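Student: Only the shape, not the letters, is given here:
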C-alpha cells in the first residue's frame, strides 16, 4: 500500500482526546494539530519528543489537513493509522501473497454477517468453503521482540471472535489475521492483562476452529506491505 506523498517530518508534542496530536513541523518550526486515526492507547508510541511522519490532505473541507502516519523509534518505523491495515491486507490477498488464503480468487470487503456485524473480508472460491476473515491492527510492543494485542479493552473484538466461531459451526472457514505494523517483533501474543475478556474470547474461538494468523509488515516512508508470518504464543502475556 502506497502512503500519501510526500510525508512531512515533525516532532510529537502531545497526543490528546485520542484523535488529536500537536506536532512541530521540522521544516518550518510551526506547531500544528494533526488528526490521529487510532482509537487505541498507543502505548510507547505517543511520548513527547518522538519523530513522526505526517500526510497532508489537499481537501479544503477537512478540518485538520495533517494526519499522523508513522512514528519513528530507535528500532524502526511503526504504522499507527488504523485505517490502513485493511488496505494493506486486501492488496496482499488480491496478489495471493498470504499463503493461508492464496487459493481464494474472490475478495469481498465489508460483507454483513452475524448479528449486525460486517466481516472485513469474505473470501470465496468454487470448491472451497467460504472464508470469513477479520483483520486486527497490532502495534503494541511492551517486551522487546514481542507484539501484543489489544492495547486497550475491545468489547467489539470479543464479539467478533464469537461470531467467527459461529461461522465455523455453520460449516464455513473463519480466521483472524493480526497485522503487526512494525518490523522489530519476532513473536505475537495476547495482552491478557489489558483485556482478559478478549483473551477468553480468543481461546474459545481458537478451540472452536477459528484460525489465528499473524503477519508483520515491511514499513517504509513510501509504502507498507505484508512481510512475514510471526508465531503466535497463545496464552502468554
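Tutor: On my side now, so go ahead. These numbers were taken from a predicted model, which means no experiment stands behind them.

Student: drop to CA atoms for contacts and neighbour counts, all remaining ones
Tutor: Fine.

Student: just to confirm, which helix or strand has the residue most central in space within the chain in it?
Tutor: Nearest residue to the geometric centre of the chain (CA atoms, centre = their mean): residue 137, 1.6 Å. Using DSSP states H and E, residue 137 maps to strand 131-138.

Student: Would you indicate which residues of that strand are buried?
Tutor: When burial is assessed from 16 or more other CA atoms under 10 Å, strand 131-138 yields the following buried residues: 131-138.

Student: My guess is the residue nearest to the centre of the chain contacts residue 85. True?
Tutor: Yes - between residue 137 and residue 85 there is a contact under CA atoms under 8 Å: 6.1 Å.

Student: ok, structure two:
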C-alpha cells in the first residue's frame, strides 16, 4: 500500500481528546491532526519523536491531516491509523500472502452478520467452500518484547468473538486476524492483564473452532504492507 500523496513529517507534542494530536512541523509550525485510533494507544505515543501524517483534500474535514505513523524511542515504527489494518489485510489476501486464506473467489467488506448487529470486516466465499468470516484487529501494544491485544477493555471486541463463535456453530469458517502494525512485534498474545474477559473468551473461541492468525506489516513513510506471519500464543 503506497501512501499517495506522500506522508508529511513532524514531531509529536501530545495526543488529547482521544482523536486529536498536536505536532510541530520541521519549519516550527504547530498544527492539530486527526488521530484515527479508538484504543488507549498504550506505549504508542512518544513526545518529541517523529510522526508522519497524511493530508486529505476533502474540504468538509475540520482537520485535514491524519496521524499515520509514530516512531518510538527505540526507533520502532508504529502504524497509528488502526483503520489501515483492514485495507492491508484485503491487499494481502488478494495477493495470496496470507496462505491460510487462499482459494476463495469473492471478497466482500463490511457485511452485516450475527445476532448482535455486527458487520464482518471481510467475508470470503468460493465454490464448494464454507463462507469465511474474518474479523481484523490492529495490534500495536508492545510490552517486554511481546505484542498484546487489546490495549484497553473492549466490549466491542468481546462481541466480535461471540459472533465468530456463532458462525462456526452455523457451519461456517471464522477467523480472527491480528494485523501487527508495529515493527518491534513478532509474537502476539491476548492482553489478559488488561481485559481478562476478552482473553478468556478468545480461549473459548479457539476451543470451539475459531481460527486465530497474526501477520506482520512492514511500515515506512512511503508504503506499508503485510509481509509474513507472526507467532500467536494463547
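Tutor: Nice, I can see it. All figures in this text were calculated on a predicted structure; none of them were measured in a lab.

Student: Could I get the contacting residues of the residue nearest to the centre of structure 1?
Tutor: Counting by CA atoms under 8 Å, 6 or more residues apart in numbering, residue 137 of structure 1 touches 82, 85, 178-181.

Student: circling back to that earlier point, name the next helix or strand downstream of the strand holding residue 137 of structure 1, please.
Tutor: Under the assignment DSSP H and E, the closest C-terminal helix or strand after strand 131-138 of structure 1 is strand 140-143.

Student: name the helices or strands packed onto that next one?
Tutor: Strand 140-143 of structure 1 is packed against strand 145-149, with contacts defined by 3 or more CA pairs under 8 Å, 6 or more residues apart in numbering; DSSP states H and E.

Student: Can you give the contact residues for the strand it packs on?
Tutor: For strand 145-149 of structure 1, using CA under 8 Å, 6+ apart, the contacting residues are 138-142, 180, 184-191, 237.

Student: Most neighbours among those residues, please name it.
Tutor: residue 180 (32 neighbours; other CA atoms under 10 Å).

Student: how far away is that one from residue 162 of structure 1?
Tutor: Distance, residue 180 of structure 1 to residue 162 of structure 1, using CA to CA, to the nearest Å: 22 Å.

Student: again, but for residue 35 of structure 1
Tutor: 32 Å.

Student: Give me the more crowded residue out of those two.
Tutor: Per other CA under 10 Å, whichever of residue 35 of structure 1 and residue 162 has more neighbours is residue 35, with 21 against 17.

Student: overlap in contacts of residue 137 and residue 85 of structure 1?
Tutor: Here residue 137 of structure 1 and residue 85 have residue 179 as joint contacts, going by CA under 8 Å, 6+ apart.

Student: Does residue 124 of structure 2 touch residue 110 like I think?
Tutor: No - using CA under 8 Å, residue 124 of structure 2 and residue 110 do not qualify as a contacting pair, with a distance of 11.4 Å.

Student: So for the two, which sits in the more crowded spot?
Tutor: Each of residue 124 of structure 2 and residue 110 has its neighbours counted (other CA under 10 Å); residue 124 has more, 21 against 12.

Student: ok so residue 204 of structure 2 is a helix residue?
Tutor: Yes - applying DSSP: H, G, I helix; E, B strand; the rest coil, one finds residue 204 of structure 2 inside a helix.

Student: which residue lines up with it in structure 1?
Tutor: Counting by TM-score structural alignment, residue 204 of structure 2 lines up with residue 204 in structure 1.

Student: Could you pull up the contacting residues of its match?
Tutor: Contact partners of residue 204 of structure 1, counting by CA under 8 Å, 6+ apart, are 162, 165.

Student: I'd like the distance between it and residue 12 of structure 1.
Tutor: Relative to residue 12 of structure 1, residue 204 of structure 1 is positioned 40 Å away (criterion: CA to CA).

Student: same check, this time on residue 123 of structure 1
Tutor: Using CA to CA, residue 123 of structure 1 is found at 39 Å from residue 12 of structure 1.

Student: how about the helices of structure 2, start to end?
Tutor: 84-95, 155-169, 196-207 (DSSP state H).

Student: in the last one, what counts as buried?
Tutor: The one in question is helix 196-207 of structure 2. 198-199, 201-202, 205-206.
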